[in-house]
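Trainee: Take a look and give me a structure for this.
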Amino acid sequence: MSAAAAAGTWRLGDLEVNRIGYGAMRLTGNGMMGNSGGGPVDRAAAVRLLHSAFGQGVDHVDTAAFYFSPLRSANEIINRALSTWTEHVVVVTKVGPGRTPCGEWQTMARPDQLRGQVEENLRQLGRDCLDVVNLRRNGPGTDSIAEHFGALAELREAGLVRHLGLSNVRPEHVAEARTIAPVVCVQNAYGLDWRDADGSGLVDLCREQGIAFVPFFAVSGLQREAAAAREQDARVLTVARAHGATAAQVRLAWTLHRGPHVLAIPGTTNPAHLAENVAAGALRLSEDELGLLDRPTDAAATG
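Mentor: Below is the predicted model:
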């Protein structure tokens, strides 16, 4: 059994994947909203990193056409890595927001512009059909996503997309989308320090409906796109010491314990951190440890 298989599997439609995946944003050297994630990653090193992930059982990758910096494109690196990898890897991308060639962010695309975004992902990834496309809702509010999701459903019917998902949404958006086409995954910010999806009932809703819940920022938490800061939470450090694990592994394990439908897509450009992230799938936390981690942060001393 591969290291990534230790956490079990889940199905994205008809695509079965190990619950530990990989988030490709950091391959570009920049965070999604422009926060620095370090310098540009050498292409050959990035390909080796992805091959290492695949070799450890990571069989799904999260990406987007707007994950690029002046020197690197996540999709281009993934394309290059997969061109010399013989086993199938599920690629999950997203559309909705856009960036100009010089990197400036644009407002949410119109429904009629989504086909162009899907075709750009197809071109960059070198594919004829995208495994999963998430509609990423851009901005606050409870606005309808029916027109946008309907446009993607048409592309699914046309054979350009295999499965559809959602990102940055609330329960009412999931309900609205499911009246149009099946939803195989929901990708929202979620982690030990960021539990809005618990308060809204989104995590439980996804479980009840057989939808994968895929948190981003599970390790970096309130740091968002920036690399995770030095761990300051005494609860996390206590559990990490008990298992001889890293704080990041404990945060990932806590997230995966939230339900068998919860996946993880931690991103890193460090091979050692990659191995640690994958190994977190085998970390089993006791009920007492989960209870400790679930206590409010202000109830624990920081260290």
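
Trainee: can we go C-alpha only for contacts and neighbour counts from here?
Mentor: Fine.

Trainee: Let me see the ranges of the helices in this protein.
Mentor: Per DSSP state H, the chain carries helices over the ranges 43-55, 74-83, 114-125, 146-157, 171-178, 196-199, 202-208, 234-243, 247-256, 271-279, 287-294.

Trainee: got the buried residues for the last one?
Mentor: Buried residues in helix 287-294, counted by 16 or more other Cα atoms under 10 Å: 289, 290, 292, 293.

Trainee: Dump those to CSV, plus distance to residue 28.
Mentor: As requested, those are exported to CSV (distance: Cα to Cα, whole Å):
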residue, distance to residue 28
289, 36
290, 34
292, 36
293, 33
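
Trainee: Tell me which two of those sit farthest apart.
Mentor: Greatest spacing in those, by Cα to Cα: 289 and 293 (6.2 Å).

Trainee: Help me confirm that residue 290 comes into contact with residue 253.
Mentor: No - using Cα atoms under 8 Å, residue 290 is not in contact with residue 253; the gap is 9.8 Å.

Trainee: so who does residue 190 touch?
Mentor: Residue 190 sits next to 196, 197, 215, 216, 217, 218, 221 when contact means Cα atoms under 8 Å, 6 or more residues apart in numbering.

Trainee: If you rank these by neighbours, which is first?
Mentor: When neighbours are counted by other Cα atoms under 10 Å, residue 218 leads those with 27 neighbours.

Trainee: you'd agree that residue is up against residue 253?
Mentor: No - the criterion here is Cα under 8 Å, and residue 218 misses it with residue 253 at 9.9 Å.

Trainee: Give me the neighbour count for residue 17.
Mentor: For residue 17, the count of nearby residues is 21 (other Cα under 10 Å).

Trainee: to compare against the first, here's another:
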Amino acid sequence: MTDRRRLGGLEVSAQGLGCMGMSQSYGTADRGEALATLDRALELGITFWDTSDVYGDGHNEELVGEALRGRRDAVQLATKFSLSRNQDRRIDGRPENVRARCEDSLRRLGVDTVDLYYQHRVDPQVPIEDTVGAMAELVQAGKVRYLGLSEASADSVRRAAAVHPITALQSEWSLWTRDLETSGVAAVAREHGIGLVPFSPLGRGFLTGAITSPGDFADDDFRKDHPRFQGEAFAANLRLVDAVRAMAGEKGVTAGQLALAWVLAQGEDVVPIPGTKRVAYLEENAAAGDVELTADDLARLDAIAPPGVAAGGRYPDAGYAYGDSPAR
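Mentor: As a prediction, the model looks like this:
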């Protein structure tokens, strides 16, 4: 996989790698397999790596930093700040927190500069102008090259871009989560030349067809508490997966590859970051870049998975998605 795309001024691989699952949320991870996955990503040309200071309470940044040693220049490195893992999911966008969290991330990663630094969630108690102003100071200091937002509303995107150029907006986007389109957030981002970085482009693994029962989740897998993976919603969403799998079979690809190819087809400014902690899944995802979708294929997928098709909310707390009510 050698295709490249641009997020604002940052050139990255057309597909990135979400590293969260190597440290939390998707059951137990194996350190050796995780490091092997990162090694294989580079071999495949997947050089856009995504982490956060909150993943594994810093463990994920340390793991990625270990994999980066001796080859920092080969990777476009993205990390995030502002979110805590407390039960209340506290968000802190204060300028002094921006600076402190960046220094901590640089230390764990073992680098002098981060290529892309996101505000993980917008703090509704702090004007985004203040937060982005502090992030801009990190650019001026050479600690960060480009700035991004994650799961921000259209209003927050506009206000942030008025303070400093924003390179990327990271939000959930897949065949069963099309809020970026219907909310107008994607359109606003594109008005400002902001690239789109979809996380969970495989519907948290559901669109691969590998999950067939709520019992498939381990006790420490956070998906078991999500509304879309419970009861009647699970059964309804499974019918969507069956339709995607049937179409994938006709094209001679896996359901996950078809779902990922759909995301890649949404524009040259779109760089999905499917997450995995295993080499085999990484290789399967990388091959999605070779799947060609015709206009008829895309129309068929739109009919299979129109906006709003998924049953159940994205998070147990509905306000966690696009939940910012920006302070003025």
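
Trainee: And the TM-score between these chains?
Mentor: With the length set by TM-score structural alignment, normalised by the length of structure 1, the two chains reach a TM-score of 0.84; 282 aligned residues with a Cα RMSD of 2.8 Å.

Trainee: Let's have the helices of structure 1 in CSV, adding distance to residue 108 of structure 1.
Mentor: Shown next, in CSV, are the helices of structure 1 (distance: least, Cα to Cα, whole Å):
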stretch, distance to residue 108 of structure 1
helix 43-55, 30
helix 74-83, 20
helix 114-125, 10
helix 146-157, 10
helix 171-178, 16
helix 196-199, 22
helix 202-208, 23
helix 234-243, 37
helix 247-256, 29
helix 271-279, 32
helix 287-294, 35
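
Trainee: do you know which of the ones you listed lies nearest residue 185 of structure 1?
Mentor: Of the helices of structure 1, nearest to residue 185 of structure 1 by Cα to Cα is helix 202-208, at 8.0 Å.

Trainee: circling back to that earlier point, and the helices of structure 1: which comes nearest residue 30 of structure 1?
Mentor: Going by Cα to Cα, the one of those nearest residue 30 of structure 1 is helix 74-83, 10.4 Å.

Trainee: Please give me every residue in contact with the aligned residue in structure 1 for residue 187 of structure 2.
Mentor: Residue correspondence to structure 1 (TM-score structural alignment): residue 187 of structure 2 is matched to residue 204. Applying Cα under 8 Å, 6+ apart to residue 204 of structure 1 gives the contacts residue 198.

Trainee: what do we get in structure 1 for residue 156 of structure 2?
Mentor: Residue 156 of structure 2 maps onto residue 173 in structure 1, by TM-score structural alignment.

Trainee: Quick check: its match vs residue 200 of structure 1, distance?
Mentor: From residue 173 of structure 1 across to residue 200 of structure 1, the span is 12 Å (Cα to Cα, to the nearest Å).

Trainee: what about these two, which has more around it?
Mentor: Neighbour totals were compared for residue 173 of structure 1 and residue 200, and residue 173 leads with 19 against 13 (other Cα under 10 Å).

Trainee: Do I have it right that that one meets residue 148?
Mentor: No - counting by Cα under 8 Å, residue 173 of structure 1 sits too far from residue 148 to count as a contact (11.4 Å).

Trainee: contacting residues for the residue nearest the centre of structure 2?
Mentor: Centroid-nearest residue in structure 2, with Cα atoms, centre = their mean: residue 199, separated by 2.5 Å. Residue 199 of structure 2 makes contact with 18, 170, 171, 172, 173, 272, 273, 274, 275 under the criterion Cα under 8 Å, 6+ apart.

Trainee: can you check residue 292 of structure 2 too?
Mentor: Residue 292 of structure 2 touches residue 261, counting by Cα under 8 Å, 6+ apart.

Trainee: can you do 10 Å?
Mentor: Residues counted as contacts of residue 292 of structure 2 (Cα atoms under 10 Å, 6 or more residues apart in numbering) are 251, 258, 261, 262, 265.

Trainee: Count the residues that sit near the second one.
Mentor: Looking back up the chat, that one is residue 258 of structure 2. 30.

Trainee: doesn't residue 288 make contact with it?
Mentor: Yes - Residue 258 of structure 2 lies in contact with residue 288 (Cα atoms under 10 Å); the separation is 6.9 Å.

Trainee: Need the overlap of contacts for these two.
Mentor: Here residue 258 of structure 2 and residue 288 have residue 264 as joint contacts, going by Cα under 10 Å, 6+ apart.

Trainee: circling back: who touches both of residue 289 and residue 293 of structure 1?
Mentor: By the contact definition Cα under 10 Å, 6+ apart, residue 289 of structure 1 and residue 293 are jointly contacted by 235, 236, 238, 239, 254.

Trainee: The last one maps to what in structure 2?
Mentor: The one in question is residue 254 of structure 1. Using TM-score structural alignment, residue 254 of structure 1 lines up with residue 262 in structure 2.

Trainee: ok, and the closest non-adjacent residue to its match?
Mentor: residue 298 (7.2 Å; Cα to Cα, 6 or more residues apart in numbering).

Trainee: which ones are touching the residue mapped onto that neighbour from structure 1?
Mentor: Here residue 298 of structure 2 is matched to residue 290 in structure 1, going by TM-score structural alignment. The contact partners of residue 290 of structure 1, by Cα under 10 Å, 6+ apart, come to 235, 239, 253, 254, 257, 258, 284.

Trainee: Need those in JSON lines (columns: distance to residue 85 of structure 1).
Mentor: Shown next, in JSON lines, are the contacts of residue 290 of structure 1 (distance: Cα to Cα, whole Å):
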{"residue": "235", "distance to residue 85 of structure 1": "40"}
{"residue": "239", "distance to residue 85 of structure 1": "37"}
{"residue": "253", "distance to residue 85 of structure 1": "28"}
{"residue": "254", "distance to residue 85 of structure 1": "31"}
{"residue": "257", "distance to residue 85 of structure 1": "31"}
{"residue": "258", "distance to residue 85 of structure 1": "32"}
{"residue": "284", "distance to residue 85 of structure 1": "31"}
